[in-house]
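Trainee: Structure of the sequence below:
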Amino acid sequence: MLRLDADHVLRLVQPGDGAALARAYTTNRDHLAPWEPVRSVDFYTATWQERHVEHSVADTDSGRGYRFVLVSDDGEIRGRMNLNNVVRGAFRSADLGYWIDASRLRRGLAGRGVAELIRFAGEELSLHRLQAATLLDNVASQRVLSSAGFTEIGLAPQYLHIAGEWRDHRLFQRILA
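Mentor: Here you go, the predicted model:
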């Protein structure tokens, strides 16, 4: 568990988080809609989220992915930060993704969380590189990445299916070691 400020900790997803994740996603549904795939109605249920937690824990156990939750002092989940698609061998890389609750924006939580994941990826996982992608107009996320030492490495046309459309993304990387 990593303390990001007086009111928030970052920790790995754990069994039993499904209901809190469902509340977090439901509360932030409109906030996240422009940045994420179109979600099914089931996605917003505790049952669906708890199944995803089970997969996330299995991914952590196998070293394929590390999904974290940002938890406020009231016990509610206020964001997610993930290291996905962990590849070992000669590549030693992962994809970074994150979101912060709409009520917690502009507090520096994304920047501090990304810094902690960089540290975790380098020191705990011995990764060489992290990659992140943002929609072209997601300037706030691009600022977080730039402040954390990521550099832009290119443009990926029609990279992800977001908000019902194939959308172009800016690609960033951070070399860790």
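Trainee: from here on, contacts and neighbour counts on C-alpha atoms
Mentor: Noted.
Trainee: residues in contact with the closest residue to residue 86 other than its chain neighbours?
Mentor: In space, residue 86 comes closest to residue 94 once its chain neighbours are excluded; the distance is 4.4 Å by CA to CA, 6 or more residues apart in numbering. Under the criterion of CA atoms under 8 Å, 6 or more residues apart in numbering, the contact partners of residue 94 comprise 83, 84, 85, 86, 87, 127, 129, 130, 131.
Trainee: helix or strand for residue 94, which one?
Mentor: Secondary structure from DSSP states H and E places residue 94 in strand 93-100.
Trainee: Compute the distance from the centre of the very next helix or strand once past that strand to the centre of its chain.
Mentor: Elements were assigned by DSSP H and E; along the chain past strand 93-100, the next helix or strand is helix 109-119. Relative to the centre of its chain, helix 109-119 is centred 10 Å away, using CA atoms, centre = their mean, to the nearest Å.
Trainee: Could you do stretch 117-129 as well?
Mentor: With CA atoms, centre = their mean as the basis, the distance from the averaged C-alpha position of stretch 117-129 to the chain average is 15 Å.
Trainee: how far does it stretch from start to finish?
Mentor: Distance between the boundary residues of stretch 117-129 (CA to CA, to the nearest Å) amounts to 12 Å.
Trainee: can you list the residues that contact that stretch?
Mentor: Counting by CA under 8 Å, 6+ apart, the neighbours of stretch 117-129 from elsewhere in the structure are 83, 88, 91, 92, 93, 94, 130, 173, 174, 175, 176, 177.
Trainee: So the third one: helix, strand or coil?
Mentor: Three states are possible here, and by DSSP: H, G, I helix; E, B strand; the rest coil the one that applies to residue 91 is coil.
Trainee: one more, for comparison:
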Amino acid sequence: MTLFPPTHADAAALLAFELDNRRFFEATINARPAGYYGLDGVQASISSAMADAMVDRGYQYLLKDDNGTILGRANLSAVKRAHFHSAVLGYRIAESACGKGCASEAVRQLLGIAFGKLRLARIEADCRIDNLASARVLLRNGFVQFGHSRRSFEHGGGWHDRLHFECHAPRG
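Mentor: The predicted model follows:
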């Protein structure tokens, strides 16, 4: 499994990934806009990701297996440079790839990029309090919980708590 920045050549496969997993993702996170779920929407999203990377605002990656099949997505958003050198990590893994170490591997590789090539110093992440698998992925990759926000995320007509995590670049 390897992370790759998305390109326009990935659009059809990325659309298939999103459509195949839409119901699974939307069970725990808010839905993307309806316009996203078409080839034009995915192409626009890839263009936006490329533009964000060009101006150091955010970085998106696709997790692919050895056959080039998309297993998941991982990203760094809200990049802050001056005085912070930080970003926020997010990821989503295909339902069929859950429980196989894909999320842990995606986060491990993304931290390597963040603390290496991108020279970031701090990465934050959060997950719903009931998402124990995601919390384990973060802890397994060196994140430490630093907070718990109550009723901070609305989904499906209800409010949910979130756990907040941080990971710092190794000192060297």
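Trainee: quick check, nearest of the contacts of stretch 117-129 of the first structure to residue 147 of the first structure?
Mentor: residue 174 (11.1 Å; CA to CA).
Trainee: residues touching the counterpart of residue 134 of the second structure in the first structure, list them.
Mentor: Alignment note: residue 134 of the second structure maps to residue 141 in the first structure; criterion TM-score structural alignment. Taking CA under 8 Å, 6+ apart as the definition of contact, the neighbours of residue 141 of the first structure are residue 134.
Trainee: Just tell me what the residue nearest to residue 86 of the first structure corresponds to in the second structure.
Mentor: Structural alignment (TM-score structural alignment) places residue 94 of the first structure against residue 87 in the second structure.
Trainee: Relative to residue 120 of the second structure, how far out is that match?
Mentor: Note on residue 87 of the second structure: its distance to residue 120 of the second structure, by CA to CA, is 8 Å.
Trainee: which residue ranges form the helices in the second structure?
Mentor: With DSSP state H applied, the second structure shows helices at 11-26, 39-54, 102-115, 132-140, listed in chain order.
Trainee: Spatially nearest residue to residue 74 of the second structure, not counting backbone neighbours?
Mentor: In this structure, residue 74 of the second structure finds its nearest non-sequential neighbour in residue 91, 4.1 Å apart by CA to CA, 6+ apart.
Trainee: my guess is that neighbour meets residue 102, correct?
Mentor: No. Taking CA atoms under 8 Å as the contact criterion, residue 91 of the second structure and residue 102 are not neighbours in contact, 10.3 Å apart.
Trainee: Mind listing the shared neighbours of these two?
Mentor: With CA under 8 Å, 6+ apart applied, the overlap between the contact sets of residue 91 of the second structure and residue 102 consists of residue 72.
Trainee: Who has more neighbours out of the two?
Mentor: Between residue 91 of the second structure and residue 102, counted using other CA atoms under 10 Å, residue 102 has the larger neighbour count: 23 against 19.
Trainee: Quick check: the aligned residue for the more buried one in the first structure?
Mentor: Looks like residue 102 of the second structure aligns to residue 109 there (TM-score structural alignment).
Trainee: So what's the residue count around the closest residue to that match other than its chain neighbours?
Mentor: Distance criterion CA to CA, 6+ apart; nearest residue to residue 109 of the first structure, sequence neighbours excluded, is residue 4 at 6.8 Å. Here the number of neighbours of residue 4 of the first structure (other CA under 10 Å) works out to 20.
Trainee: Repeat that for the one 4 residues further on.
Mentor: Around residue 8 of the first structure sit 20 other residues, with neighbours defined as other CA under 10 Å.
Trainee: One more: residue 72 of the first structure?
Mentor: Other residues near residue 72 of the first structure number 18, with proximity taken as other CA under 10 Å.
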